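*Asks:* Next comes the sequence, and after it the predicted model I'd like to discuss.
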Amino acid sequence: MNFKKYFLFLVMAALMVVMAACGGGSDEPTAAANETPDTAEETTETETETETEDVTASLEGSVVIDGSGTVFPLMSVLAEEYMVNEQENVSVEVSRAGTSAGFGRFLVENGTDFNNASRAIKEEEQAEADAVGFEVKEMKVALDGLTFVINKENDWATELTAEELIRIFKHDGGVTKWSDLRPEFPDEEIHAMGPNENHGTYEFFYEKILEKEDLVDGVNLQQEYSTLVNLVSEDKNGIAFFGFGYYVNNQDKLQAVHVDFGDGAVEPSLETIDEAGDYAPFTRPVFTYLNVDMAKAKPQVLDFALYVANNADVFAGQTGFAPLPEAELQQYIDYLEGLK
């Protein structure tokens, strides 16, 4: 009898456990049922935003840039920062064939995505883009100061007038020796140097400063700026011109000529390089040119263009350029956003 009661107790206990298991969740709404329409909508929006972020984060492919050696330091820093901090699966290749040589690679079918330039695109170059059939967008990235550099031991030509500098480099300037400039200067031959015709800096100097007058006989024109730095640093009578950034990075080897434009000598610096400032006559904008068709076809190209527009002023100073006004860069950002 005791055994039967014990057995009945076990059966009843088992039934209670089964009933509790079957009915325990039926009175509680599920998490999905508990969501209000607003919550569900927020969830959908969050998922959409996450998917968009994932698409941006998963950009891959290459961005190919060539052109100006002057702009190279700024663009190479932007490229490195972009690859390290923004898009690690995108390869940004920056070369420095020179402005004109770079346009040769840019203004062809399936050419480079960007061309950096230390002077504005020419009408005939724009016509080449039109003939190939793609749109070109000009973007200023910074301001540069044409800088004349001399040897560290040169203690007589540290301050020159703009006219004297032009006479040194102009064919009919009447100057071959330092003493031709001023009688108190050494009676030694001047060794004038500069970048060659591949560079926008040469073209800016020739067209804007020399007003298309021939350069002096025997001027030493080089493809590589590093070569010019070494030549002047080893030659007490050497003088060369190039962008301010190359001087800044080689101040241990060279000194910059302070230029008198009529109101006293002005040292090229980030404070004086300005299109309306004290160094304005030797100030110029520098550019990158975007193949808009490439930007529309390749998301990584458009994304990098936006990165440049948003960050050029951040890295300009550290690479030897004066930054552009924020409002000017914002115009490029608005344009690029419109391509999405």
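*Replies:* Alright, I've got the coordinates. If you're wondering where the values come from, they're calculated on a predicted model, not measured in any experiment.
*Asks:* Could you use CA atoms for every contact and neighbour count after this?
*Replies:* Will do.
*Asks:* Show me the helices in the stretch 201-340 of the chain, by range?
*Replies:* Per DSSP state H, counting those that start in this stretch, the stretch 201-340 of the chain carries helices over the ranges 225-233, 244-248, 292-297, 299-316, 326-337.
*Asks:* so the spatially most central residue of the chain is in which element?
*Replies:* In the chain, the residue lying closest to the centroid (Cα atoms, centre = their mean) is Met75, at 3.2 Å. Assessed by DSSP states H and E, Met75 sits inside helix 72-85.
*Asks:* Give me the buried positions along the next helix-or-strand element following that helix.
*Replies:* Using DSSP H and E, the helix or strand that directly follows helix 72-85 along the chain is strand 90-94. Residues of strand 90-94 classed as buried: 90-92, 94 (neighbour count, 16 or more other Cα atoms under 10 Å).
*Asks:* Also stretch 109-117?
*Replies:* 111-117.
*Asks:* Which helix or which strand is home to Ile65?
*Replies:* With DSSP H and E as the criterion, Ile65 is inside strand 61-67.
*Asks:* what helices or strands is that strand leaning on?
*Replies:* strand 90-94, helix 99-106, strand 114-117, helix 299-316 (3 or more Cα pairs under 8 Å, 6 or more residues apart in numbering; DSSP states H and E).
*Asks:* Give me the contacts around the longest one.
*Replies:* For helix 299-316, the external contacting residues (Cα atoms under 8 Å, 6 or more residues apart in numbering) are 59-63, 74, 77-78, 82, 90, 113, 141-142, 290, 294-296, 322-324, 326, 329-330, 332-333, 336-337.
*Asks:* Got another one to weigh against that:
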Amino acid sequence: MESGILPEVDPAALSGTIYAAGSSTVYPLSEAVAEQFKADGFAGEIKIDSIGSGAGFERFCKSGESDIANASRGIKDSEVENCKAISRTPIEFRVGTDALSVVVSKENTFLTDLTLEQLAVIFSDKAEKWSDVDPSWPNEPILRFTPGTDSGTFDFFVEEVIQKPAKIEKLDEAKKIVLSAKNLQTSEDDNVLVKGIEGSPYAIGYFGFAYYQAEAANLKALSINGVSPTFETAESGEYKLARPLYIYSDAGVLKSKPQVAGFIHYYLTFVNDVIGDVGYFPASEEALTAAQQALADALK
């Protein structure tokens, strides 16, 4: 998607190190772009840490260690303030769309679709067994698997499934409802969640569509309110758990490190070539053009 907003970038002409950290959801996408960037000639080092959106913003806005923050949610006002304290102004670049997938084991015979209301009960202290949610379901404990509290995926899920429907004022209050549920395992590593859910027909969890797609032989993605996660339903907003994916950087970083500016330019140019293979859906052309414009403005 060469837009003409920015000149073409030649990875072979760039050197140095690039450090990105944050969302486990965005991680495989950034990894795929980085591999292509290196294949096209970049000889420097690219380090990408999968630590959750919140922890990624800590590294970008508090310690200033990272050049790029990967995020599966928008940056919070408090994080922007942290950035200001170290003379950084975060610039947002939209890179794709995820359909957060609610999944069970292929061995689960009683679930194919959930309402948002049922999902809210399942991930709360209101139900201990499946039969507490629906009497026709098994009299077995609900084994819950959820991303950790540093995860943008966790924040997004709690906000959309618990906080907004129940009109709870503070996100932290809604988080307590989820974290007080029994048989709950949290992990910042989505592969740990995958293995846990695959291990029992009574397990349920959620993570980015890419992690579901990679394990589709062993997992079943549930439809929500009768709508399955697909490109069309994510783009239209019909699928209620669709969300944007971002990377963030700062004009000072971009100007002082041409390799970071070049990598982000390359990312925005070629992300749609790899995003489908990774397991996510493209951002609109308008969103990518706006991101390229934001990069051009930052480099003026």
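*Replies:* Looks like it came in fine. The shown structure was predicted, so the numbers you read here are calculated from the model rather than taken from an experiment.
*Asks:* still on that earlier bit, so the residue nearest to the centre of structure 1 versus Gln222 of structure 1, what's the distance?
*Replies:* Separation of Met75 of structure 1 from Gln222 of structure 1 (Cα to Cα, to the nearest Å): 22 Å.
*Asks:* just Phe103 of structure 1 next, same as before
*Replies:* From Phe103 of structure 1 to Gln222 of structure 1 the distance is 19 Å (Cα to Cα).
*Asks:* Repeat that for Phe106 of structure 1.
*Replies:* Counting by Cα to Cα - Phe106 of structure 1 and Gln222 of structure 1 are separated by 23 Å.
*Asks:* More neighbours: the two, which one.
*Replies:* Phe106 (27 against 16; other Cα atoms under 10 Å).
*Asks:* Next up, the contacts around the nearest residue to Ile168 of structure 1 once chain neighbours are set aside.
*Replies:* Nearest residue to Ile168 of structure 1 in three dimensions, chain neighbours excluded: Val175, at 5.7 Å (Cα to Cα, 6 or more residues apart in numbering). By Cα under 8 Å, 6+ apart, Val175 of structure 1 lies in contact with 167-168, 181.
*Asks:* residue ranges for the strands of the stretch 101-250 of structure 2, please.
*Replies:* 101-105, 113-114, 143-147, 184-187, 203-207, 219-221, 223-224, 242-250 (DSSP state E, counting those that start in this stretch).
*Asks:* which strands and helices sit next to the first one?
*Replies:* Spelled out, it's strand 101-105 of structure 2. Packed next to strand 101-105 of structure 2, using 3+ Cα pairs under 8 Å, 6+ apart, are helix 190-198, strand 203-207, helix 209-214, strand 219-221.
*Asks:* count of residues packed around the counterpart of Gln126 of structure 1 in structure 2?
*Replies:* Counting by TM-score structural alignment, Gln126 of structure 1 lines up with Val80 in structure 2. By the criterion of other Cα under 10 Å, Val80 of structure 2 has 16 neighbours.
*Asks:* With Thr109 of structure 2 instead?
*Replies:* With other Cα under 10 Å as criterion, Thr109 of structure 2 counts 11.
*Asks:* Alignment lookup: it to structure 1.
*Replies:* Checking TM-score structural alignment: Thr109 of structure 2 goes with Asp155.
*Asks:* Quick check: Ala297 of structure 1 vs Leu339 of structure 1, distance?
*Replies:* 10 Å.
*Asks:* whoops, Gln87 of structure 1 was the one
*Replies:* For Gln87 of structure 1, the distance to Leu339 of structure 1 - Cα to Cα - is 20 Å.
*Asks:* out of the two, which sits in the more crowded spot?
*Replies:* Counted by other Cα under 10 Å, Gln87 of structure 1 and Leu339 do not tie: Gln87 has more neighbours, with 20 against 11.
*Asks:* Surely that one and Gly61 touch.
*Replies:* No. Using Cα atoms under 8 Å, Gln87 of structure 1 makes no contact with Gly61, being 10.0 Å away.
*Asks:* what do the two both touch?
*Replies:* Joint contacts of Gln87 of structure 1 and Gly61 (Cα under 8 Å, 6+ apart) do not exist.
*Asks:* coming back round to it: can you lay out the helices and strands packed on strand 101-105 of structure 2 as JSON lines showing mean neighbour count and distance to Ser228 of structure 2?
*Replies:* Shown next, in JSON lines, are these (neighbours: other Cα atoms under 10 Å; distance: least, Cα to Cα, whole Å):
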{"stretch": "helix 190-198", "mean neighbour count": "20", "distance to Ser228 of structure 2": "19"}
{"stretch": "strand 203-207", "mean neighbour count": "25", "distance to Ser228 of structure 2": "14"}
{"stretch": "helix 209-214", "mean neighbour count": "21", "distance to Ser228 of structure 2": "11"}
{"stretch": "strand 219-221", "mean neighbour count": "23", "distance to Ser228 of structure 2": "8"}
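*Asks:* Reformat these into TSV and put distance to Val227 of structure 2 next to each item.
*Replies:* Below are these laid out as TSV (distance: least, Cα to Cα, whole Å):
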stretch	distance to Val227 of structure 2
helix 190-198	21
strand 203-207	16
helix 209-214	14
strand 219-221	11
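*Asks:* right, so of those, which gets closest to Thr153 of structure 2?
*Replies:* strand 203-207 (6.8 Å; Cα to Cα).
*Asks:* Structure 1: matching residues for that closest one?
*Replies:* Under TM-score structural alignment, the match for strand 203-207 of structure 2 is residues 238-242.
*Asks:* quick revisit: considering the contacts of Val175 of structure 1, which possesses the most neighbours?
*Replies:* Highest count within these by other Cα under 10 Å belongs to Ile168, 24 neighbours.
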